[in-house]
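Peer 1: Here is my input, please return the structure:
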Amino acid sequence: MIALSLAEIAEAVSGTLNTHGADTPETVVSGVVDTDSRAMEPGAIFVAKPGEVTDGHLFVGRAVEAGAVLAIVERIVDEPVTQIVVPDVVLAIADLAREVVARVRARGALKIVGVTGSNGKTTTKNMLATILGPEGETVAPKGSYNNAVGAPLTMLRLTDHTRFLVCELGADAPGQIGRLAALVTPDVGVVLMVGLAHAGGFGGIEVTVREKSELIRAVRPGGVAVLNADDHRVAGMAAIADERGLSVRWFGEADSADVRSGALEVTAQGTRTTLTVDGVEIPLHLKVLGGHHVKNAMAAVTAAAALGIDPEVAVRRLESMQLAERWRMQVLTESPIRIINDAYNASPDAVAAALRTLAQITGPDERMVAVLGAMSELGEQAVEEHQKIGLLAVRLRIPRIVVVGSEARALYLAAIAEGSWNDEAVFFEDADAAFEYLTGELRPGDSVLVKSSNAAGLRFLGDRLGESFS
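Peer 2: Below you'll find the model as predicted:
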């Protein structure tokens, strides 16, 4: 974090300062800010966030032992450290992030990109970080730091020398994207697509559309909206951009898109295509597995161009990427069995894309195995969407469909009904049972996809399989 006095921090978060030892209101701190006591280092600021399982206030002492010099708390803790007491620590770190971003932006060099969408946010922000990093100090989220806590913590990593901030903006509840985007007022807002992810929690797809569009409403005057020309719900956000006087740049397969792709050649070594950027053709070999990531690459190139990065330079930098993120189409082993762990997020669109990738990269002498778990937060559409995935898996002629967890049982039943029999589709209540089955069933030449939502926990099953067959 940039250097701020204790008094400035207390004012930013509307908190009460309680100094300790030699500290005074003028004492300056500039260390990392985190809610995890294990992430502390000398000079750090610990945020004591209450949680569902435990309470950060219990770890203030541990944070101090690791080097924390300030704790932001909701109640005074009997530990030898300066504390700022606030009513709500989550709101406090948002307020502090707003102040830090405003101060760094006022110095003139900082440019901010906000990225949202039902799928592809994490991959796209990593692609943008890869493109922008060589241009100057770039701050982007760790993993999927995109919620009410993670996004502000990312913003608080800014320094006086940061040139680019890439914000991944997700939503645990309606209104969150607007609140997070308002902390930074991005120069460029990227909306990837609108799908069924979170639709159950939000109350329907139209509420999701409104939520994603809040990013465009938050883009600063004179900024740029980067929109998916192939998604009619995203394309409709151009009206909001026009109302606000923003420029609109399009990516997609439509002929009208500013950045579009040609035919895709998808293999286990990546995807080859040609991007056309404002009429100029640029070959692209994307090593990140899955043809669906080309759309994310187009979004990243479009956003980078809005920041003045030459598209050919952007493409060359993207070609250096080997992995989107851990647990996202992550190839754990190639031989004798290929294990692909993609079990961190799973909307219906993402699962369908992953299954199609499995079919595309599996050779004629190899066998496809899909290990599938539940897709979360689909509400009343959960059964229907799981059934659709079961049908798709059978229609893609996947000979081994391994379904794990009761919440995904509709997927298994749909596969059976569609014509998957003779143990082609099997069901297990838990990952341990599935692991025992798979270790005896898998054979050399198999291509195995492990796919589920984060809550289903199959990413750990994928890791176990990777360790077993490495």
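Peer 1: Only C-alpha atoms from now on, for both contacts and neighbour counts.
Peer 2: Fine.
Peer 1: how about the strands in the stretch 51-200 of the chain?
Peer 2: Ranges of strands within the stretch 51-200 of the chain are 70-73, 82-85, 111-116, 138-139, 164-168, 188-191, based on DSSP state E, counting those that start in this stretch.
Peer 1: what packs against the second one?
Peer 2: Strand 82-85 makes packing contacts with strand 16-18, strand 70-73 when contacts are defined by 3 or more C-alpha pairs under 8 Å, 6 or more residues apart in numbering; DSSP states H and E.
Peer 1: Of those, which stretch is the most buried?
Peer 2: Each of these was scored by mean neighbour count; the highest is strand 70-73, a mean of 28, by mean count of other C-alpha atoms under 10 Å.
Peer 1: Please give the structure of this sequence too, so both can be compared:
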Amino acid sequence: MIPLQASDLARVVGGTLAGDDVLVRGGVQTDSRLVEPGDVFVAMPGEVTDGHRFVATAVAAGAALVVCERPIDDAVPHVVVPSGLAALQALAAHVVAAIREGCTIVGITGSNGKTTTKNMLQAILERHGETVSPVKSFNNEVGAPMTMLRATSSTRFLVLELGASREGDIASLVRIAMPDVAVVLKVGLAHAGEFGGVERTQRAKHELVRDLPADAVAILNHDDDRVAWMAERTAARVRWFGLEAVDGGLWADDVDSSIDGTTATVRRGDDAWPMTLRILGEHHVMNALAALSVADELGVAIPDAIAALESMVRAERWRMELLRPESGVVVINDSYNASPDSMAAALRTLAHVSRSSAARSVAVIGAMTELGDSQVEEHDRVGRLVVRLGIDRLVVVGAGAKAVHDAAEHESSYGQETTYVETSDQALALLRATLQPGDVVLVKSSLSAGLKDLGDAVGGVA
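Peer 2: Below is the predicted model:
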């Protein structure tokens, strides 16, 4: 964060300072376990606990200033505010305004691919200037401001991942940061249960570009009709990307994948650039095109940007992460997030790479969450897709995903190839007893299904 006097910080957040008017030079934390000497600790009530319970821990760790919703007895200087969340967001808006002149702000949203695209942009832009992007997938009303607060006067690129649980969430974050470049990747069924349907998801994602000024740029997925719809509903200049030829934009063909990665040819007009990603899955080509479009807009040469992408070993921990344990099996651990779209993409990747290497394919599937009334229907679709793709073995874990097993079992002649177990421990025992060297295993679920550790265990990660 930029340095601030405690009195100035109190003014910015609309609070009252108690104690010394210290100069704050550290970062901002909402988790007392992450506080380092000189940091600001923002105490907020949460869904599970109340940050005010951990003020003493933060002070002991060296917090220079506490922002809190009620007076505290500690000797540390503190600013009392009506709302810790509102204070956090106001402080983030102040920092963004202070650094905007020398910094380009990029916002990314979409039902799938935000974190991968963010990581791709980090890999590209950090070669050209100090780049700040979210830790993991910090993208909500707390996480996005926390990313903004990591920016300093030397930050040249600030990349924000903007997610939403309801309509209005992204709009509120846009008001804080107002991106210079905004990317919309895809509108799908991820979180559709929370929104109440894909149409409302579309409106929520549209908030990223809806209020942009005319001198901003909206980079939109030409292949997704729900994203293309946004082009007529923004004042920003529009750039397209996709797998079909698009005027003036980047597109790709010759897309292929193997167990060693993904290849494609990136094109613009008469220009063409080969690209070989070590990241597994043809669907990541779209994420790469989005990142390359931002880089191109910011003046980075396409060959240089592609070279940065080709240096990436993985998209993110537990996202299409390739593991090669001593057992001789190949594990694709993609158990950090799951939606109907990302589930289908991962299964198609499994089917394709296993066929290309003449290997047996094994899908280990856990529940997809936040699908609302379509929960059973979408899991049923997954089970039938497994059969249609010819995946050799299916293991379904947990009651939330049982419809996957039921659908696969009901398909003709597939009953002997699918197994349902209730727990990850049961799945691990089954896999260890039945996997053979050379098998390609996909472990795919939402994070709350708890399969990431199962994927690591099968993949030989301690």
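Peer 1: most packed of the strands of the stretch 51-200 of structure 1?
Peer 2: Comparing the strands of the stretch 51-200 of structure 1 by mean count of other C-alpha under 10 Å gives strand 188-191 as most buried, with a mean of 29.
Peer 1: Include distance to residue 298 of structure 1 when you put the helices and strands packed on strand 82-85 of structure 1 into JSON lines, please.
Peer 2: Converted to JSON lines, those look like this (distance: least, C-alpha to C-alpha, whole Å):
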{"stretch": "strand 16-18", "distance to residue 298 of structure 1": "47"}
{"stretch": "strand 70-73", "distance to residue 298 of structure 1": "41"}
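Peer 1: so who does residue 342 of structure 1 touch?
Peer 2: 327, 328, 329, 330, 354, 449, 450, 451, 452, 459 (C-alpha atoms under 8 Å, 6 or more residues apart in numbering).
Peer 1: Let me see the ranges of the helices in the stretch 51-200 of structure 2.
Peer 2: With DSSP state H, counting those that start in this stretch as the criterion, the stretch 51-200 of structure 2 has helices at 55-60, 84-99, 114-125, 143-148, 169-177, 192-195, 198-210.
Peer 1: Could you tell me where the fifth one falls in structure 1?
Peer 2: By that I understand helix 169-177 of structure 2. The alignment of helix 169-177 of structure 2 onto structure 1 (TM-score structural alignment) covers residues 176-184.
Peer 1: three-state assignment of residue 254 of structure 1?
Peer 2: Secondary structure state of residue 254 of structure 1, per DSSP: H, G, I helix; E, B strand; the rest coil, is coil.
Peer 1: does it really touch residue 227, like I thought?
Peer 2: No - if you go by C-alpha atoms under 8 Å, residue 254 of structure 1 and residue 227 don't touch, sitting 11.9 Å apart.
Peer 1: Neighbour count for those two, which is higher?
Peer 2: residue 227 (28 against 14; other C-alpha atoms under 10 Å).
Peer 1: Just give me the match in structure 2 for the more buried one.
Peer 2: In structure 2, residue 227 of structure 1 lands on residue 220 (TM-score structural alignment).
Peer 1: which residue sits closest to the residue mapped onto residue 445 of structure 1 from structure 2 in space, ignoring its chain neighbours?
Peer 2: Aligning on TM-score structural alignment places residue 445 of structure 1 opposite residue 438 in structure 2. Spatial nearest neighbour of residue 438 of structure 2, excluding adjacent residues (C-alpha to C-alpha, 6 or more residues apart in numbering): residue 329 at 4.8 Å.
Peer 1: And the counterpart of residue 98 of structure 2 in structure 1, how close does it get to residue 109 of structure 1?
Peer 2: Superposed on structure 1 with TM-score structural alignment, residue 98 of structure 2 falls opposite residue 103. From residue 103 of structure 1 across to residue 109 of structure 1, the span is 11 Å (C-alpha to C-alpha, to the nearest Å).
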